[in-house]
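Q: Sharing a sequence plus its predicted fold:
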Amino acid sequence: MKEPKKLVLLITYDNWGYNQYIADALQDKSYDVMHIDFHSFKYKYPGIAHKTLNFFTKNLGIINLKHVYYNEVILSKLNDIKSIDTAIYIKADFLSKQTIEAINAKSKKSVLIISDSINRYPKTKNILSLFDKVFSFEKKDCKKYNLSFKTNFIYKTADTIQTKFKYKVFNISSYDNRFPIIKKIAETLYTMNVKSKIIIFSKKENTEPYLEFSKSPLTISEINNFLDESEIMLDVSRSRQQGLSFRVFESLGLRKKLITTNKDIVNYDFYNPENILVIEDIENITIPEIFINTPYREVPKNILHKYLIENWVEDLVN
């Protein structure tokens, strides 16, 4: 008699769509995967009074009606589920301790993945003890809170190195405290006559010739098209961020050079100064033309192997 597939529950706030790659990789390994993406939940305030009240209560740290709704819907989706082999959470700081405990009571194993600094999302500290294993992208958090270190993953690969491109440098970012840095780098590339595609999600108006503002998010498919059309990727890390972003792993998988502000990247096994340019001083940006114009150097396959999504998911379920 054929054994039933093991059930993996993946609970994420998948605002960019990258976590679906985790679900797909697990399904490819013959797990039965239930992916609950609570970013897709649509909450409607009962009235303007509730919306106004929620504005004050969430900022005071009392209650967030949207988060209450997320918890209720998630639990309702699991009413008929009796047993879960592994429950994997990403962005669990949105969830209450009661919700996590109720789900974990049905789960043989619980795993939390923290993809950002705990300083940025301090509520995460309150739930660390609820999980059997906690992975973090941030080395300093792993040391401070005794967590297991894990990087981001490669979800898209290229079989060959491209030679023809529409753009030299590509970046896509939200409008946040990184914007002044992105703007400086974009301006530097512009003065070097380097053709770039640098997109910022913002409702603001843009007057600079070296930036594009988009009022609505792009799909992963649209982003992937720009990745394919670009020779070099630009990665600007958040303030005090040490963990590596998806831009880094997209560049690895697609065999593209990278310009980054993340200084810790030099400590990784795939680092090669011929492929990766680290901007050390944002006030004095230097981008050598030899870096821009020389070809990409292959990274050994045995190094790339562990970052591929199909291998990356292994220690989540084993």
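A: Yes, it's here. Numbers count the residues shown, from 1 in each chain.

Q: hey, let's count contacts and neighbours off CA atoms from now on
A: OK.

Q: residue contacts, the residue positioned nearest the centre of the chain?
A: Centroid-nearest residue in the chain, with C-alpha atoms, centre = their mean: residue 246, separated by 5.6 Å. Residues counted as contacts of residue 246 (C-alpha atoms under 8 Å, 6 or more residues apart in numbering) are 152-154.

Q: ditto for residue 111
A: Neighbouring residues of residue 111 by C-alpha under 8 Å, 6+ apart: 86-89, 131-135, 316.

Q: Could you say which helix or strand holds residue 198?
A: Assessed by DSSP states H and E, residue 198 sits inside strand 196-201.

Q: got it, and residue 271?
A: Residue 271 belongs to no helix or strand when elements are defined using DSSP H and E.

Q: The residue nearest to the centre of the chain and residue 200, how far apart?
A: Distance, residue 246 to residue 200, using C-alpha to C-alpha, to the nearest Å: 16 Å.

Q: Stretch 8-18: which residues count as buried?
A: In terms of neighbour count (16 or more other C-alpha atoms under 10 Å), stretch 8-18 has its buried residues at 8-14.

Q: Grab the nearest non-local neighbour of residue 185.
A: Computed as C-alpha to C-alpha, 6 or more residues apart in numbering, the closest residue to residue 185 that is not its neighbour in sequence is residue 285, at 7.2 Å.

Q: that older thread, whichever of the contacts of residue 111 count as buried, I'd like them selected in ChimeraX; how would that read?
A: Those of the contacts of residue 111 that count as buried under 16+ other C-alpha under 10 Å are selected in ChimeraX with:
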select :86,87,88,89,131,133,134,135,316
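
Q: Would you reformat the contacts of residue 111 as TSV and include secondary structure and distance to residue 147?
A: Shown next, in TSV, are the contacts of residue 111 (DSSP: H, G, I helix; E, B strand; the rest coil; distance: C-alpha to C-alpha, whole Å):
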residue	secondary structure	distance to residue 147
86	strand	18
87	strand	17
88	strand	15
89	strand	15
131	coil	11
132	coil	11
133	strand	8
134	strand	6
135	strand	6
316	helix	14
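
Q: okay, pairing it with this:
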Amino acid sequence: MKLEGKRILFIAPAFFGYEQKIADKMTELGAKVDYFDERSVTSSYERALLKINPQIFHKKTLKYYKQIIEKVSESNYDFVFVIKCEMLPIQVITKMKDMFRDATFCLYLYDSLENIKGITNKLDYFDRVLSFDTEDSSNDSRIIFRPLFFTDDYKKELIQKEEYEFDVSFIGTIHSDRYRVIKEIKNLADKNQYNYYFYCYLQSKFMYYFYKLTKREFSGVKKEDFEFIKIQSTQIAEIIDKTRVVLDIQHPRQTGLTMRTIEMIGMNKKLITTNQSIKEYDFYKPENIAVIDRNAVKIPDGFLELQYKKIDEHIYMKYSLENWINVVLGVESDNYKK
């Protein structure tokens, strides 16, 4: 129990309940964890504006973090662990570094540098910076490459089924060109009489109307085609368990693997993905993973009928949440190899 008795200040955005899973696992590993949402805004409308310009909420954010500092001022932390750092201001980071001089400051990025405004100016304030993005870690010597994880909800024994409720499923947030790819997959599924489940999440109705005005693929769609309430990870795991193959569509400006991709390792589940870089990873097997061109969408003939081929156990466990936490905090080796 490498974290036994350690005090951790954990600051992360709410993202589909994963922040609580991380906090709970650190507690299970023996740490005392104080968790706070990294974002000072909570409404759907504010979160939508945040994506456009985080500086809109600068004054509100400073007031929010002043309250957090007051709550934790008497604590003595071993780690200050931040995820994404989209809204945490530099002046607050420096204040925390002055308050918690014995703490190791760790930052994990589950988004590419290009997609987080102002993040490169904050990296030097952390003792450890890790990212899921291979290009960012290759191009910036301050960043350690470390893929994401699967939680215990997604840890499943390999069971080969003959029948599934869904042949293909997708659950995720709509951004970039994701909906265009989804529409093409739907058309292929209808043509081949595949059963499918698609949960297309938008942060707010404001985002729906914004996309209606700015995205060609939103022509002719209705609000009813989208969901505006986040689905919990336990529900996601249940749906995926009923699915033969899961669809993953990474952001076109990302090379890192999405959370959904790593979760499919945990569930021993087949995957269709647009991420070409997946072929470089140690768990890649063509029987399990079909890589498609997002600009010429096609499901390979016979892929759905192939049985899943189990990966080596030591590779499987490398992507567990426990291993991820220990590596990010530096209590285990961070020498990750693909």
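A: Thanks, I have the structure now. In this text, all values refer to a predicted model and were calculated from it rather than measured experimentally.

Q: got the contact list for the equivalent of the residue nearest to residue 185 of the first structure over in the second structure?
A: Taking TM-score structural alignment, residue 285 of the first structure has residue 297 as its aligned residue in the second structure. Shown in contact with residue 297 of the second structure (C-alpha under 8 Å, 6+ apart): 181, 184-185.

Q: Out of the residues you listed, which comes closest to residue 274 of the second structure?
A: residue 181 (9.2 Å; C-alpha to C-alpha).

Q: Is that closest one in a helix, a strand, or coil?
A: helix (DSSP: H, G, I helix; E, B strand; the rest coil).

Q: and the closest residue to it other than its chain neighbours, how many neighbours?
A: Nearest residue to residue 181 of the second structure in three dimensions, chain neighbours excluded: residue 294, at 6.4 Å (C-alpha to C-alpha, 6+ apart). Residue 294 of the second structure has 20 neighbours, counted by other C-alpha atoms under 10 Å.

Q: Also residue 248 of the first structure?
A: Using other C-alpha under 10 Å: residue 248 of the first structure sits among 23 other residues.

Q: What lines up with it in the second structure?
A: Match for residue 248 of the first structure (TM-score structural alignment): residue 261.

Q: Can you name the residues that contact that match?
A: Neighbouring residues of residue 261 of the second structure by C-alpha under 8 Å, 6+ apart: 248, 271.

Q: any idea how far residue 229 of the second structure is from it?
A: Here the criterion is C-alpha to C-alpha. By it, residue 261 of the second structure lies 22 Å from residue 229 of the second structure.

Q: Likewise for residue 36 of the second structure?
A: Residue 36 of the second structure is 21 Å from residue 229 of the second structure, by C-alpha to C-alpha.

Q: So for the two, which residue has more residues nearby?
A: residue 36 (17 against 11).

Q: what lines up against that one once you look at the first structure?
A: In the first structure, the residue matched to residue 36 of the second structure (TM-score structural alignment) is residue 36.

Q: Next: residue 237 of the second structure.
A: Matched to the first structure by TM-score structural alignment, residue 237 of the second structure sits across from residue 224.

Q: count of neighbours near that match?
A: Residue 224 of the first structure, neighbours per other C-alpha under 10 Å, totals 14.

Q: which SSE is it in?
A: Counting by DSSP H and E, the element that carries residue 224 of the first structure is helix 220-228.

Q: Residue 69 of the first structure reaches residue 38, doesn't it?
A: No - the criterion here is C-alpha atoms under 8 Å, and residue 69 of the first structure misses it with residue 38 at 9.7 Å.

Q: Could you check stretch 71-91 of the first structure and say which residues are buried?
A: Under the neighbour-count criterion of 16+ other C-alpha under 10 Å, stretch 71-91 of the first structure has 71, 74, 78, 83-91 buried.

Q: List of residues touching the strand holding residue 198 of the first structure?
A: With contact meaning C-alpha under 8 Å, 6+ apart, strand 196-201 of the first structure is reached by 167-175, 186, 189-190, 210-217.

Q: Just the residues you listed: which are in strands?
A: Of these, the ones assigned to strands by DSSP state E are 167-174, 212-214.

Q: where exactly do the helices run in the first structure?
A: Applying DSSP state H to the first structure gives helices spanning 19-28, 48-59, 65-77, 97-104, 139-145, 179-191, 220-228, 246-254, 289-293, 301-304, 309-312, 314-317.

Q: Could you say which of the ones you listed is packed most deeply?
A: helix 246-254 (a mean of 22; mean count of other C-alpha atoms under 10 Å).

Q: what's the mean deviation for that helix versus the second structure?
A: When the second structure is overlaid, helix 246-254 of the first structure sits 0.9 Å from its aligned residues on average, using mean C-alpha distance after the TM-score superposition for the first structure.

Q: Give me the distance between that helix and the centre of its chain.
A: Chain-centre distance of helix 246-254 of the first structure: 12 Å, with C-alpha atoms, centre = their mean, to the nearest Å.

Q: Likewise for stretch 302-318 of the first structure?
A: With C-alpha atoms, centre = their mean, you get 16 Å for stretch 302-318 of the first structure.

Q: what sits up against it?
A: Residues outside stretch 302-318 of the first structure that contact it (C-alpha under 8 Å, 6+ apart): 21-22, 25-26, 86, 88, 111, 151-155, 249, 252-253, 269-270.

Q: please redo it, this time with the cut-off set to 6 Å
A: Contacts to stretch 302-318 of the first structure, defined as C-alpha atoms under 6 Å, 6 or more residues apart in numbering, come from residues 25, 153-155.

Q: Stretch 116-135 of the second structure now?
A: Here stretch 116-135 of the second structure makes contact (C-alpha under 6 Å, 6+ apart) with 105-110, 143-147, 255-256.

Q: which residue in the first structure lines up with residue 73 of the second structure?
A: Checking with TM-score structural alignment, residue 73 of the second structure has residue 79 as its match.

Q: try residue 156 of the second structure
A: Using TM-score structural alignment, the equivalent of residue 156 of the second structure in the first structure is residue 158.

Q: got it, and residue 277 of the second structure?
A: Under the alignment (TM-score structural alignment), residue 277 of the second structure maps onto residue 264.

Q: okay, now that match: neighbour count?
A: Look at residue 264 of the first structure: counted by other C-alpha under 10 Å, it has 13 neighbours.

Q: For it, give its distance to residue 109 of the first structure.
A: Remark: distance between residue 264 of the first structure and residue 109 of the first structure (C-alpha to C-alpha) = 32 Å.

Q: what's the answer for residue 92 of the first structure, then?
A: In this view, residue 92 of the first structure and residue 109 of the first structure are 15 Å apart by C-alpha to C-alpha.

Q: which residues touch the residue nearest to residue 292 of the second structure when sequence neighbours are not counted?
A: Spatial nearest neighbour of residue 292 of the second structure, excluding adjacent residues (C-alpha to C-alpha, 6+ apart): residue 274 at 5.0 Å. Shown in contact with residue 274 of the second structure (C-alpha under 6 Å, 6+ apart): 249, 291-294.
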